[in-house]
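Engineer: need coordinates for the following:
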Amino acid sequence: MSSLPQIEFTPEVLARIAPDVFLQRHLDLGYRPNLRKFDEFAPLAVTTGDLTDLAHRVVGSSSVKSGSTTVITTISVSLCEVDGTETGEFAPVYPVVEVLRGRSGAPTDEEMVLSQALYEHLYHAHVVSRSSLLVEHLGLAVNDAADPEKPPQIYYPDLNPDEYQLLSQHPKRYTYVLHAYVKVFSKQTTTSSVYDLCYLSILRALQSTKLPRVYVSEAASVTRVVRHRMTTKRGVVSSAAGVLNLDTNQELLVPLPVQDGGVSANFGVVIHKEEPVLLCDLCGEAEEASVTSRISVTSNPEGRLKRVSIIAGDCAIPLPKLKQAIELATTRAKVVSQL
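Structural biologist: As a prediction, the model looks like this:
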């Protein structure tokens, strides 16, 4: 009987058709498919503030690069009237995650899950206080009647108390609303690693955020056509309304106070030779498909835990491995805080 010919697969193909076999072969050699050690994290590079543009309401930005994955976050600001229904001491940040992998269309499930998870994590981590987003002092833009072409002069009574006296307050109060737009450029990575990078990128972008001053332009007369209720005749009336504007003066920017949100790190537990093995910072198709028992820890450099998530998949997570993951997450936070 003739023997069947042997079939050979490239590492990329084997990782896709038999990820568990591909991972176990590397674990036998003491390394992972990405050639990192079991307790080794991927290197990080962080930059902040390079994409700030007040003309487009971008008040903070950051870029985080880890291997072949790059995450770019921009923080934009909008204004909202305070109606008294807000509760809680801390304010939310509204993230929108977009994973760019050569496709277009509606948001994927991965993007929506990441956005919702980041929203909840940032809110419960108490990163931004609600009081720090209140617009305390509104300015007033006054046009020169003698020279209509001249740019308006903006007055802030709190900046020059000796020259100007505030006779009345604006009848409404306003607050800033922060939006985080996150773009992920990656060919292959795990959902857990993308989450950690997005969380770090948003925090660094918030730390670089500087809020602009807000002023009210002079009330402009607007002509409106209305209809009389009784005679149904149409008439013309004029109404005046001030317009809120963001001051683009760089010298008047106010840094946003941001609390310590910690550093997020992910781990996976896999059985190798009948013993559980802890893998740090999962990456690649083989680890994404083979490792189903996972731990996510958010800690600060002092070892204070912000968040712990445990998913027990095909193998149980022993208590010593959980303790090891927390210790590694604290060490990771110390390293990342120095970047």
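
Engineer: could you use CA atoms for every contact and neighbour count after this?
Structural biologist: Will do.

Engineer: spatially, what comes nearest to Ala329 if we skip its sequence neighbours?
Structural biologist: Nearest in space to Ala329, with sequence neighbours left out and distances taken as Cα to Cα, 6 or more residues apart in numbering, is Ala265 at 5.8 Å.

Engineer: which element, helix or strand, includes that neighbour?
Structural biologist: strand 263-272 (DSSP states H and E).

Engineer: let's see this one next, to set against the first:
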Amino acid sequence: MAEIEPITFPPAVLARVSPELSLQRHLAIGIRPCLRTFEEFRAVECTAGGLSRYSEESVKDSSVLGSSLVKSGNTTVICTITGGILEEDLPAEVVNEDAEAVNAIFAPEAIEEEAKEEFDSLESNAAVYPIVEVERGRIGAPTDEEMILGQRLYETLLHSGIISKESLNVRVGLRSVEEDGKVVITYFDDSEIGSELGPKRKWQYVLYAKVKVFSRSGPLFELVWYSLLQALKNTKLPRAYIDESAADIKIPVKIRGNFAAVREQYQIICDPLEHDTLILNEAALGYASNFCIIDIDEESRETVEPEDQSMEVDSRSVLLADVEGEEEEASSKKTMSIVVDSKGEELKSVTISGGVDNDQLKRAVELARLRSKQLL
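Structural biologist: This next block holds a predicted model:
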């Protein structure tokens, strides 16, 4: 006669085979698979500026302008900020005229004024162009998750107004040689005298962010957003200059009997030592928190052992803060992502998926406010 033995799985294997069953068994007795309480967040460790070219321990010829290393649980996020210089050759009034024409065609009269105000506010904001890579031991095209994270980082940063276009203006200096042969670089301020002496053309910095994630163990937007903010906080913009001899050079040309002058292209040189700190709008800084709501199965309550009944949860659904692990992420059908300013007062962004009642939303906002103050 064959003897039948029950099949048992270790917790890590059960989480992959049946994540919902594993999570329901834990929640029924009042604990989470990660052994945190329902409303407890993971600790966040951050090291900022270690990879920047302007830090003491970094390589001086590095192209990294700002960096951060964030660790939360088993997940590690590394963010580096690089940049380039772009010349402004399109007058701002042309952009405004195009925007007014578009609004006149597509915007109804009731919302035309509101759309115009929103456009004007966005026009003064700047953003960073991010690339997110989640290391999974594979190479190839970016995944849907990586592209969505990159787009969400860009839009959140642009609409929050953390970086203004004015803060990315390049204060271009002039390099000249004095009578004694000494090379002098003169940087002009933003006053009227400085604007008259300096170059008439304008340039702006363009910032790029590369975010790498290792040991992914849950939703990533909150961690990569925090890593991006910390990298921007220690970003230094190098000062740039041009040679005085090339400041106003025009090359005469003759084409089929017609004379014209072609202006020589400037060669922008970045100073290896001199730099300015990137100015951020501190009032617009906001930190993100994620939550999920799990409905407890009645069958899981019946399987609670007698010694664990004292820990049993009375409510039919529970609010979990800072989703972690495959069990919680796979079972999350109702999720919330909330961005609150650094003072914990103003909501910057709220993303809700699934049916969430008012009490659960209020509690999540309250926890997000406390979390934002802690991260600050």
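
Engineer: let me see the TM-score of these two.
Structural biologist: The TM-score (TM-score structural alignment, normalised by the length of the first structure) is 0.83; 313 aligned residues with a Cα RMSD of 2.9 Å.

Engineer: I'd say the residue nearest to Ala329 of the first structure and Asp281 touch.
Structural biologist: Yes. Between Ala265 of the first structure and Asp281 there is a contact at 6.7 Å, judged by Cα atoms under 8 Å.

Engineer: quick check: neighbours shared by those two?
Structural biologist: Ser193 (Cα atoms under 8 Å, 6 or more residues apart in numbering).

Engineer: picking that back up, the residue nearest to Ala329 of the first structure maps to what in the second structure?
Structural biologist: Superposed on the second structure with TM-score structural alignment, Ala265 of the first structure falls opposite Ser289.

Engineer: quick one: contacts for its match?
Structural biologist: 222, 321-322, 337-339, 368, 371.

Engineer: that one and Ser353 of the second structure, how far apart?
Structural biologist: 14 Å (Cα to Cα, to the nearest Å).

Engineer: follow-up on the earlier one: out of the contacts of Ser289 of the second structure, which sit inside helices?
Structural biologist: Judged by DSSP state H, the contacts of Ser289 of the second structure include 222, 368, 371 as members of helices.

Engineer: residues contacting the first one?
Structural biologist: Shown here is Glu222 of the second structure, whose contacts under the criterion Cα under 8 Å, 6+ apart are 287-290.

Engineer: can you tell me what Gln207 of the first structure aligns to in the second structure?
Structural biologist: Per TM-score structural alignment, Gln207 of the first structure is aligned with Lys233.

Engineer: these two touch, right, that match and Glu282?
Structural biologist: No. Lys233 of the second structure is beyond contact range of Glu282, at 9.6 Å (criterion: Cα under 8 Å).

Engineer: how close does the closest residue to Tyr226 of the second structure other than its chain neighbours sit to Ser349 of the second structure?
Structural biologist: Nearest residue to Tyr226 of the second structure, sequence neighbours excluded (Cα to Cα, 6+ apart): Tyr287, at 6.5 Å. Distance of Tyr287 of the second structure to Ser349 of the second structure, given as Cα to Cα: 10 Å.

Engineer: quick one, strands of the stretch 1-150 of the second structure?
Structural biologist: 44-48, 66-72, 75-88, 125-126, 129-134 (DSSP state E, counting those that start in this stretch).

Engineer: mean deviation, the shortest one versus the first structure?
Structural biologist: Average distance between strand 125-126 of the second structure and its aligned residues in the first structure, after superposition and using mean Cα distance after the TM-score superposition for the first structure, equals 0.8 Å.

Engineer: how about Ser115 of the first structure, what does it touch?
Structural biologist: 95-97.

Engineer: just give me which of those are shared by the second structure.
Structural biologist: With both residues aligned by TM-score structural alignment, their matches' Cα atoms under 8 Å, the contacts of the contacts of Ser115 of the first structure that the second structure also has are 95-97.

Engineer: which one of those is nearest His126 of the first structure?
Structural biologist: Pro95 (15.2 Å; Cα to Cα).

Engineer: skipping adjacent residues, who's closest to the closest one in space?
Structural biologist: Ala180 (4.4 Å).

Engineer: Lys233 and Glu282 of the second structure: which has the busier surroundings?
Structural biologist: Lys233 (18 against 13; other Cα atoms under 10 Å).

Engineer: and that one, what does it touch?
Structural biologist: Counted by Cα under 8 Å, 6+ apart, Lys233 of the second structure has contacts 66, 278, 280.

Engineer: residue in the first structure paired with the first one?
Structural biologist: Read it as Gly66 of the second structure. By TM-score structural alignment, Gly66 of the second structure lines up with Gly60.

Engineer: its match and Leu206 touch, don't they?
Structural biologist: Yes. With contact defined as Cα under 8 Å, Gly60 of the first structure reaches Leu206; the gap is 6.3 Å.

Engineer: need the residues touching each of the two.
Structural biologist: Ile75.

Engineer: quick one: which of the kept ones among the contacts of Ser115 of the first structure is nearest Pro301 of the first structure?
Structural biologist: Pro95 (24.8 Å).

Engineer: show me what the closest one lines up with in the second structure.
Structural biologist: Match for Pro95 of the first structure (TM-score structural alignment): Pro130.

Engineer: still on that earlier bit, right, and the strands of the stretch 1-150 of the second structure - which one's nearest Tyr226 of the second structure?
Structural biologist: So among these, strand 66-72 is nearest, using Cα to Cα, at 8.0 Å.
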